[in-house]
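Below are the sequence and a predicted model; questions follow.
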Amino acid sequence: MSVQPALRVRRCGSGGARRGRGRRRGGGRVRRRGRALGCARRRREARADGRGSGARGKTRGARPRGILELPGGAPEAVVTTAATEIELGPRERLRRAARTGGAIAGIYIGYKGLHWLDRGALRGVVGVARRQWDRFSASTLNDAATDLGGVLLKAGQFLATRADVLPPAYIERLARLQDRARPIPYADVRCVLCAELGTEPETLFARIWRRPIASASLAQVHRATLLDGREVAIKIQRPDVRSALRADLGTLRLAVRAIQSIEGTLGFSILLDQLEQSLDRELDFRLEAESAERMARNFAGDACVRIPYVVPEFTRTRVLVTEYLPGIRVTDRARRTRAGLDCARVLDVLFDAYTAQVFGHGFFHGDPHPGNLLVLPGRAGSFELCFVDFGIVQEVPAGFHPGVVALVQSLLARDATSVAAALYALGLETRDPAARTIERIAERITSALRRADADGFATLVAALGSEIGELLREDPLASVPPHVFLLGRVLGLLSGVAAQLGVRINPIRALLPRLFEGR
């Protein structure tokens, strides 16, 4: 177990600010935020959560990240900074950078070596070695993402859905990252609630389950009961997430620049820019509440889609309270089977829901990984598809629908010239127009469509991935509209969901009749 940073705690008395100093092992720093509130039960709750003196184990006395250390060791001391935003100290930032950079560099060097061997006399053993390296690399990435959370875990969540393009070793290993980040202690959860809600949570909730029902890279979710008896889910932002995201994004940018200096410009900087903008929005839960309410209005009256309602009076920047829905994950095969759900029907409803969002509502959910898609079983095999987590959403411009219609019609006609024209119309551009990269991509796509059968989108993506990647390494994308970028990500996520459901689908033919039902 790695040593986590201890923290300094700023305390505030009734007559003004008074500072208390804790032990400083990791250089961490806590910034007080909001109104100072009492947390008199903090140490009792820490012991109840198993974080007493016996829980230190091999950490050499250091406390886990995010646990406030009280000066003087008073068993019933009052921490007056109930809410904290943890700033990572230099030692922790260095640890995260070394962990992330080391994982990326090790994986890259390994595959680079296998690529070199594949050209030489040892080509016969490369297949076995590659499978072994897949397992090792997947384990390395999984461990680093679990340890650090933040941006690396968000990237792992996306990769875990790509059963269509990644080796099975990655899917099996990274699938464990779905809502399985390291939980934060309930004492810290309670302190965030105190600061954001302006009072102790016991005065607002009849009960809060201490064990989280989900712990993700940015936040943790607890089940609770309101005083009026309604069952709700409370989403609480991690206190150190902002500082960790800044550190991790900086490390990833350095890693991208280093790899691109060897391989040539790959266009990863565009992806990082989009990721950073998305994460900034995700950190304001008030925006997420607005998006959830808008999505609920859009699907009002739809018998197949369910959006949990928001409890606005308890929603703040770092706290979001919504309806609790005990659904089944779309990829949970055992529970799907027991509930008698038809996988093909589930996928059909999912496809219809996204067609309505993109072409009907002009507003879509941008993060449909398995942790955000639930199925609520009904009677006689009926069900409702539930979307949760609206931190990533996107507006669609008015002219997008006709552009997609033109693209799909061109794809069905296998006309490379028309496909290229449609891609340009959607806003895709590369750095060197003279290289005609968009035209070459269109030719590869239409050629793959001629070879493709009814195996569906997963097969198509797998066939095109390496070919298009090679073209874009030579001439990377210079302009990708945000809605096009996010839709590409959504299609990849939905493709992975379809592959895990074991359903074959040809999205081009499935999409065409739906396009003319949109706005």
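Done, it's in. Numbers count the residues shown, from 1 in each chain.

make it CA atoms for all contacts and neighbour counts henceforth
OK.

Now stretch 99-109: buried residues?
For stretch 99-109, burial by neighbour count (16 or more other CA atoms under 10 Å) applies to 99-101, 103-104, 107.

residues making contact with it?
137, 140-141, 144, 152, 248, 251-252, 255 (CA atoms under 8 Å, 6 or more residues apart in numbering).

try 10 Å this time
Stretch 99-109 is contacted by residues 93-98, 112, 115, 133-134, 136-138, 140-145, 147-148, 151-152, 248, 251-252, 254-256, 258-259 when judged by CA atoms under 10 Å, 6 or more residues apart in numbering.

Figure out how far it is from the centre of its chain.
Relative to its chain's centre, stretch 99-109 lies at 21 Å (CA atoms, centre = their mean, to the nearest Å).

again, but for stretch 412-429
Offset of stretch 412-429 from its chain centre (CA atoms, centre = their mean): 30 Å.

Buried residues, it. List them.
By neighbour count on 16+ other CA under 10 Å, the buried set for stretch 412-429 is 414-416, 418-423, 425-426, 428-429.

Is it possible to get CSV of these that adds secondary structure?
CSV is the format used below for the buried residues of stretch 412-429 (DSSP: H, G, I helix; E, B strand; the rest coil):
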residue, secondary structure
Arg414, coil
Asp415, coil
Ala416, helix
Ser418, helix
Val419, helix
Ala420, helix
Ala421, helix
Ala422, helix
Leu423, helix
Ala425, helix
Leu426, coil
Leu428, coil
Glu429, strand
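
Included below, for side-by-side comparison, is a second structure:
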Amino acid sequence: MMVVRMLKYGATGGLLGTSAFWLHYNSWDPVDSTIGLVRISRAVVTVAKIAVDYKNTLSNSKAAVGTEEYQQLKSACHLRSAERLYQLCCVNRGCYIKVGQHIGALDYLLPTEYVQTMKILHSKAPQSSLSEIHQVIKEDLGKEPGEIFRWFDEQPLGAASLAQVHQATLQDGTSVAVKVQHPKVQRQSKLDLNTMELLANIVAKLFPEFQFLWLCDEAKKNLPKELDFLQEGQNCEKVERILKKYSYLRVPKIYWELSTERVLTMEFCQGGQINDLEYMHNNNISVNEVTRNLGKLYSEMIFVQGFIHCDPHPGNVLVRKTADSGTEIVLLDHGLYQTLSDEFRLDYSQLWQAILAADVEGIKEYSKRLGAGEMYGLLACMVSARSWGALTKGIDKTPISVGEDDEVKRYAATLIPQISDLLNRVPRQMLLLFKTNDLLRGIEHALNCRANASSFINMSRCCVLAVSNHQLDTTTKWTERWKILVSRTITLWKINLYEFFLWFTTTALIRWMSQPIN
């Protein structure tokens, strides 16, 4: 017991001492210094407890590595550690909740214990008081809320890690949604992010197999963008513009005269969450149509446009019936977007083409181009969330089963060091794609509609367009351009023919066979 206590105190003291030196070295001057030090101390103590727990549980265990007993011990340690991190996120709030939500969206990449524990943060975020919200509005818009709005709902429609949204009515009667940033988030964000980076570096030194610097890099790059609501408004208008051919997409109108970096006033959009099966049933909305259309939107964003809404959790994607009985998808919360370079977008498109064609050599080539090296099989499995056996047979021909899903998760849990290494190797653009893919799969799972042949057809079509458009842009000879256009036309014609065949065999033929015989 004495040794354990010495380890605990030594680890905690060492981390606190290192933190204090690092803060001094970086000349930090937090606005709320006392609160800042309390937040740092909580984080340091939590990480120290987790480190000691892993050391005591795994290093001192008599169970052989790889045995069922060892896996049970490790799983229990994962769960205790995840619960400690969850409590830290809830107490420190702000950036901590944001990073926790990111962890909760990384199914198949992180231990299930962490992912499932952190998923709760998507529906549990702190609220600022009404007086704090009014103060932010007054500071940023220069008027009392009562002068701007005829009515302002005291209860928020929803609260997230960085802001909360209230319904309101403008003086002319227009119904709007007002997104207001939590007052202390901007002041605390730099301190929080640097604390996380420091702790991630310490963990990497203590446990070389756990390299989570990629998570800190992503948070440091993306959080400042998410804290700028004017950027969010611009993202909203851009995605509406580049996807205007999809008539079923709706994004809120932005009221620029009532928007700042911390306040975003936009059209109030009603609808049911995309994972609400009861709402869809009551409003006669086709689940298959919604998932198919959502897949088209994201295939276009990822493979063709290279501009991706990266936070499609159910609260940010609504569905509703239109006046002409059509179905609309309403995309909310445009703070987190990823812009892909042309080189990455094309390599990623060709990787997916290889995956869809069960082309092992193609998977190997384009995975290596994306930085995977000899871990090309692992990258392909992470991208598709399918087993290697399914990939080599063809995922469009091998429907996913509950057994395969569980197998992939169990397999991922045994490869945490390799996955961590791979996430540090691949281009940073890939990281938000993993999160986006997992959130979309979560929606499919909630709707009992996992990716099928139809969704793969949409992906194939967009991949073909992405590659051929690039070839056309880089070719000046009319003969080469003609060959590219002919090849693209033939390929798209084959895809359309296959799509018709699927429709006929699964819809028209079944309807014909179900007709009574006279």
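Done, it's in. For clarity, every value in this text was computed on a predicted model and none was experimentally measured.

TM-score of the superposition?
In this superposition the chains share a TM-score of 0.71, using TM-score structural alignment, normalised by the length of structure 2; 426 aligned residues with a CA RMSD of 3.6 Å.

Mind picking the two most distant members of the buried residues of stretch 99-109 of structure 1?
Within the buried residues of stretch 99-109 of structure 1, Arg99 and Ile107 form the most distant pair, 12.4 Å apart (CA to CA).

Which helix or strand contains the residue sitting nearest the centre point of structure 1?
Against the mean C-alpha coordinate of structure 1, by CA atoms, centre = their mean, the closest residue is Lys154 at 4.0 Å. Under the criterion of DSSP states H and E, Lys154 of structure 1 resides in helix 150-159.

Report the buried residues of the helix or strand just after that helix.
Toward the C-terminus, helix 150-159 of structure 1 is succeeded by helix 168-174 as the next helix or strand (DSSP H and E). Within helix 168-174 of structure 1, the residues that count as buried by 16+ other CA under 10 Å are 168-171, 173-174.

how about these, which pair is most distant?
Farthest-apart pair in those is Pro168 and Leu174; separation 9.9 Å (CA to CA).

what touches both of those two?
In contact with both Pro168 of structure 1 and Leu174: 138, 160, using CA under 10 Å, 6+ apart.

neighbours around the nearest residue to Asp240 of structure 1 once chain neighbours are set aside, how many?
Spatial nearest neighbour of Asp240 of structure 1, excluding adjacent residues (CA to CA, 6 or more residues apart in numbering): Ile86 at 4.5 Å. Neighbour count of Ile86 of structure 1, defined by other CA atoms under 10 Å: 24.

pretty sure Ile86 of structure 1 contacts Arg10?
No: counting by CA atoms under 10 Å, Ile86 of structure 1 stays clear of Arg10, with 11.7 Å between them.

any idea which helix or strand carries the residue nearest to Asp240 of structure 1?
strand 84-87.

again, but for Arg44 of structure 1
Arg44 of structure 1 is part of helix 42-48 when elements are defined by DSSP H and E.

List the buried residues of that helix.
For helix 42-48 of structure 1, burial by neighbour count (16+ other CA under 10 Å) applies to 42-43, 45-46.

Could you give the residue range in structure 2 aligned to that helix?
Alignment note (TM-score structural alignment): helix 42-48 of structure 1 is unmatched in structure 2.

and which of the buried residues of stretch 99-109 of structure 1 is nearest Phe516 of structure 1?
Among these, Ile104 lies closest to Phe516 of structure 1 (CA to CA), at 44.4 Å.

and the next element down the chain from the helix or strand where that closest one lies?
Using DSSP H and E, Ile104 of structure 1 sits in helix 90-119. As assigned by DSSP H and E, the chain's next helix or strand after helix 90-119 of structure 1 is helix 123-148.

what's the mean deviation for that following helix versus structure 2?
Helix 123-148 of structure 1: mean distance to aligned residues in structure 2 after superposition is 4.6 Å, counting by mean CA distance after the TM-score superposition for structure 1.

Now do that helix: which elements does it pack against?
For helix 123-148 of structure 1, the elements it packs on are helix 90-119, helix 150-159, helix 168-174, helix 241-263, judged by 3 or more CA pairs under 10 Å, 6 or more residues apart in numbering; DSSP states H and E.
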